[in-house]
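Chemist: this one's sequence-less:
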């Protein structure tokens, strides 16, 4: 539902009080167009907000959503690929989706629509019960404590044992900005007629940071490329005459400071985390060496997603010798991407920006960066943190389970 909140407040069916059903991807496997947590709203007249697959399964989801509104029940629809039945509803890309569909509470929809003003980059999380009505909005997922939440306790039936079990599974998802299914034993215990409590968690943290050091042509090209990938981009340079140039105004933040001091101060203030990317483009030893020493220390604790430095192979060797002489360990140097970027034959600043961002993406996903045509198996590797514990259907193109 988080993906729909920016537009939900202006969606006419919800504003006019029409009955609606919400369909959410709660598990996925293989190559799929949209990630877990993606939602779609369907009104009682068949109007649609959002998309789950770009067209492969939407028609079937709308039909199931209308049925859900008619009978008031929830459904779990499974969509896969069927080579045997070319006309089956499924995913031509070969992936598999589990889509949960349930009638939406009008009051909750109105409340979700009111959250649109927070902006797409604001921290926010949503915990929904799939086996029963109810949801909890979490304003600060990075610091959420389940035991201190009266709203969560009410959602779980005010059972302390269930709340304690929920905390162990919910809090890592919320703090990591991830989506996932959480299944909890209901107060009925082992009674086979009692359904488990099923929660779906969506968590969104503030945009990760990209710190670009060195105000030059390459930085001017990398700034918009980083923003396109969803990073909050900061440009830092010690020289005011450089950072003050108009071409760098696209950066979210401009800092005129010695790079290593700026990075250390940001870390001290708690504004650096394991999603932060550091790109050193100045290739000037008086800036680079102290900055890289600081960055490589931070790469181990609290952690950085990526540290890259621009320069030729010769300058890289000189840089490594200088860092070793100043006490940087060989193990720490293994975390340095230098020369920065992938070998794409890049020449212009714009091409270099593509090379750098490609390496960041590959590093972030632990990917090979090899051409897709040379590989085999699913194109999109499955991230265990982004799939549910349920078992996906592999044979039928579509199968449904109705929850009563």
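Modeler: Done, it's in. Just so it is clear, the model here is predicted, and its values are computed rather than measured.

Chemist: from here on, just use CA atoms for contacts and neighbour counts.
Modeler: Fine.

Chemist: so what's residue 11 up against?
Modeler: With contact set as C-alpha atoms under 8 Å, 6 or more residues apart in numbering, residue 11 has these partners: residue 49.

Chemist: and it, how far is that from residue 112?
Modeler: 12 Å (C-alpha to C-alpha, to the nearest Å).

Chemist: and the comparison structure, right after this:
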């Protein structure tokens, strides 16, 4: 849902009622992963996607039904050989979709009493959409399996630990949900979490879908060369906040790097020392100069970042490894270095090389092998984080 937050926040501000369908579980070769959403307003306008086309029509009708009834619903879509012409995912996967109506057109809580659960949920979801649209760090947890009447209830958790809304059960359920949601928010992950019956204290386990909204992950490109300009462009397409850093002011200019979010003139290792980086950060060293890249890599390979890659020939790489060993790095730290940087695509131009580097970063992030899918027997979608957070069944 938060992947279309800007549009839904605009709808909410305009007082437009809508229903939002969110993928809460995916298995097999499903085209979209948990958190992907499609929303339909009262006029029939649609935004987003849950399947890339396979089941959009059926989900659209579910959204319209939820707007009519005001009730959330959970449906499973999948493909079966014996039912090839039914609505399903022809790619062979299955998805579970939660449909939640969000009333924004007024009415408010009943006079003299507490807001109904649907009103509380709508208020929590619109607050989550507003936070995501502003680029704030926040997460929303929704019940996708639990006691009767609990489906779709929501809780918003902010970066400072504060929260809004309630799941409607015992206080222990909210407390446990906040704790689990904060853990995923810290990691910047969207996933499902099961709270056991003891933690939920409502007679049975509760499964939550936790969607996180965090600032874009960072890519820092060291070395103001033409390959860096091409990489910055590709990285922006992939959703990174891109910084280009070089100690030479004549090369580190806005005109040479129009796609970068930041251009920094500083010694690479000194700039890296000044930054607070997280586990999603990508560092690409394209400096081609030992006086720049050795002190930089000594620091980079000791940081808990997602990826460290360095450009250079195989001979340069071997020489660099010896210099790094002399500087005190151990074999475990050196094993983290992706060098020569990128996948073997036969790349020659800056644009092709940028694609090679980006492909390796995506493969590293998603657990891919980089081998051709044609003739392979590996799964098309194999995200380790997704496997860790998948629901077994919510039907």
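Modeler: Structure received. Bear in mind the structure is a predicted one, so any value in this text is a computation, not a measurement.

Chemist: ok, residue 339 of the second structure touching residue 309?
Modeler: Yes - when contacts are counted by C-alpha atoms under 8 Å, residue 339 of the second structure is listed as touching residue 309 (5.7 Å).

Chemist: between the two ends of stretch 193-204 of the second structure, how far is it?
Modeler: 14 Å.

Chemist: quick one: contacts of it?
Modeler: So stretch 193-204 of the second structure is contacted by 146-147, 169-170, 172-173, 176-177, 180, 205-210, 389, 391 (C-alpha under 8 Å, 6+ apart).

Chemist: can you classify residue 212 of the first structure by secondary structure?
Modeler: Assigned with DSSP: H, G, I helix; E, B strand; the rest coil, residue 212 of the first structure falls in the strand class.

Chemist: so which of the contacts of stretch 193-204 of the second structure belong to helices?
Modeler: 172, 173, 176, 177, 180 (DSSP state H).

Chemist: circling back: anything in contact with each of residue 339 and residue 309 of the second structure?
Modeler: By C-alpha under 8 Å, 6+ apart, no residue touches both residue 339 of the second structure and residue 309.

Chemist: mind checking how far stretch 214-223 of the first structure is from the chain centre?
Modeler: 26 Å (C-alpha atoms, centre = their mean, to the nearest Å).

Chemist: where in the second structure does it fall?
Modeler: The aligned range for stretch 214-223 of the first structure in the second structure is 223-232, by TM-score structural alignment.

Chemist: now do stretch 89-100 of the first structure
Modeler: The aligned range for stretch 89-100 of the first structure is 87-98, by TM-score structural alignment.

Chemist: what's the strand ranked longest in the first structure packed up against?
Modeler: Ranked by residue count under DSSP state E, the longest strand found in the first structure is strand 20-29. If you count contacts as 3 or more C-alpha pairs under 8 Å, 6 or more residues apart in numbering; DSSP states H and E, strand 20-29 of the first structure packs onto strand 39-43, helix 58-71, strand 96-103, strand 179-184.

Chemist: do that again at 7 Å, thanks
Modeler: strand 39-43, strand 96-103 (3 or more C-alpha pairs under 7 Å, 6 or more residues apart in numbering; DSSP states H and E).

Chemist: with the second structure overlaid, how far apart is the last one on average?
Modeler: Following superposition, strand 96-103 of the first structure is found to deviate from the second structure by 1.2 Å on average (mean C-alpha distance after the TM-score superposition for the first structure).

Chemist: which residues does that strand contact?
Modeler: Residues outside strand 96-103 of the first structure that contact it (C-alpha atoms under 7 Å, 6 or more residues apart in numbering): 20-30, 32, 65, 68-69, 72-80, 392.

Chemist: try it again with 8 Å
Modeler: In contact with strand 96-103 of the first structure (C-alpha under 8 Å, 6+ apart) are residues 19-32, 64-65, 68-69, 72-81, 130, 392-394.

Chemist: weed out the non-buried ones from those residues.
Modeler: Among the contacts of strand 96-103 of the first structure, those classed as buried by neighbour count (16 or more other C-alpha atoms under 10 Å) are 19-32, 64-65, 68-69, 73-81, 130, 392-394.
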